[in-house]
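[1] Just the structure for this:
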Amino acid sequence: MTALKKEKQEEKSELLAEVNRRKFSGLVVSAKSDKTIVVEVKTVKVHPKYKKRFTVSSKYKVHDEKNEHQEGETVTFVECRPLSKDKRWRVVKA
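    Predicted coordinates for the structure are as follows:
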């Protein structure tokens, strides 16, 4: 196989992998760790019986390679391979 074919196959596999990954947006609540930020994602849910709407929040540890995001920013992040015990997400854009 030539180098050009291998390169094209790698690009295709990367694109296909991106399609199947979960994607969230949230607010950075902590940026104290090196190359890691904690992002809080708020979701509105509806109670099945009473139909009342309520907010549920989840916190995710997200990989920030360049330490460029600060507390209070809104970021978008996607699923990736496990990077540590708790980190399975990486920043896509701010």
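[2] okay, CA-based contacts and neighbour counts for the rest of this
    Fine.
[3] What lies in contact with the helix or strand harbouring residue 92?
    Per DSSP states H and E: residue 92 is located in strand 89-93. Contact partners of strand 89-93, identified using CA atoms under 8 Å, 6 or more residues apart in numbering, comprise 60-64, 75-82.
[4] Among the residues you listed, name the buried ones.
    60-64, 75-80 (16 or more other CA atoms under 10 Å).
[5] Of those, which pair is most distant in space?
    Maximum pairwise distance among the buried ones among the contacts of strand 89-93 (CA to CA): 15.7 Å, between 75 and 80.
[6] how about this one, so we can line them up?
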Amino acid sequence: MPKRILQGTVVSDKGDKTVVVLVERRVKHPLYGKIIKLSKKYHAHDEKNEIRQGETVRIEECTPISKTKSWKVLDRVAKADPADVPTEA
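    Now for the predicted structure:
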């Protein structure tokens, strides 16, 4: 069975070798037919700690690494815009 590959935006990179990726998908409501956005957060393994918050990445399903991590970062699709990344105040 092939591994699933998803694309999303990194919302947190605070964990050691872990990033939280928000994946959004568009689905049609079964009764009303309206297109709605559903989102889900995945914890992904980032071996070199090189992915930063706000970047767009592709993640791949893998064997469980920890209790919550069963995805790994494949590659960076887009760099983060400085305007999108929140600053600490």
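[7] Quick TM-score on the pair, please.
    For this chain pair, the superposition-based TM-score is 0.83 by TM-score structural alignment, normalised by the length of the second structure; 76 aligned residues with a CA RMSD of 0.9 Å.
[8] Strands of the second structure, start to end?
    Remark: strands assigned in the second structure by DSSP state E are 5-12, 18-28, 35-45, 56-61, 69-78.
[9] so the shortest one matches what in the first structure?
    I take that to be strand 56-61 of the second structure. Aligned by TM-score structural alignment, strand 56-61 of the second structure falls on residues 74-79 of the first structure.
[10] got it, and stretch 8-20 of the second structure?
    Using TM-score structural alignment, stretch 8-20 of the second structure pairs with 26-38 in the first structure.
[11] From the opening residue of the matching stretch to its closing one, how far?
    Terminal residues of stretch 26-38 of the first structure are spaced 10 Å apart (CA to CA, to the nearest Å).
[12] So which residues make contact with that stretch?
    By CA under 8 Å, 6+ apart, stretch 26-38 of the first structure touches 39-42, 59-67, 69-76.
[13] what sits against the most centrally placed residue in the second structure?
    Central residue of the second structure (CA atoms, centre = their mean): residue 21, 2.0 Å from the mean position. Residue 21 of the second structure sits next to 8-12, 41-44, 57 when contact means CA under 8 Å, 6+ apart.
[14] neighbours around the closest residue to it other than its chain neighbours, how many?
    Leaving aside its sequence neighbours, residue 21 of the second structure sits nearest to residue 10 (CA to CA, 6 or more residues apart in numbering; 4.4 Å). The tally of other residues near residue 10 of the second structure (other CA atoms under 10 Å) stands at 24.
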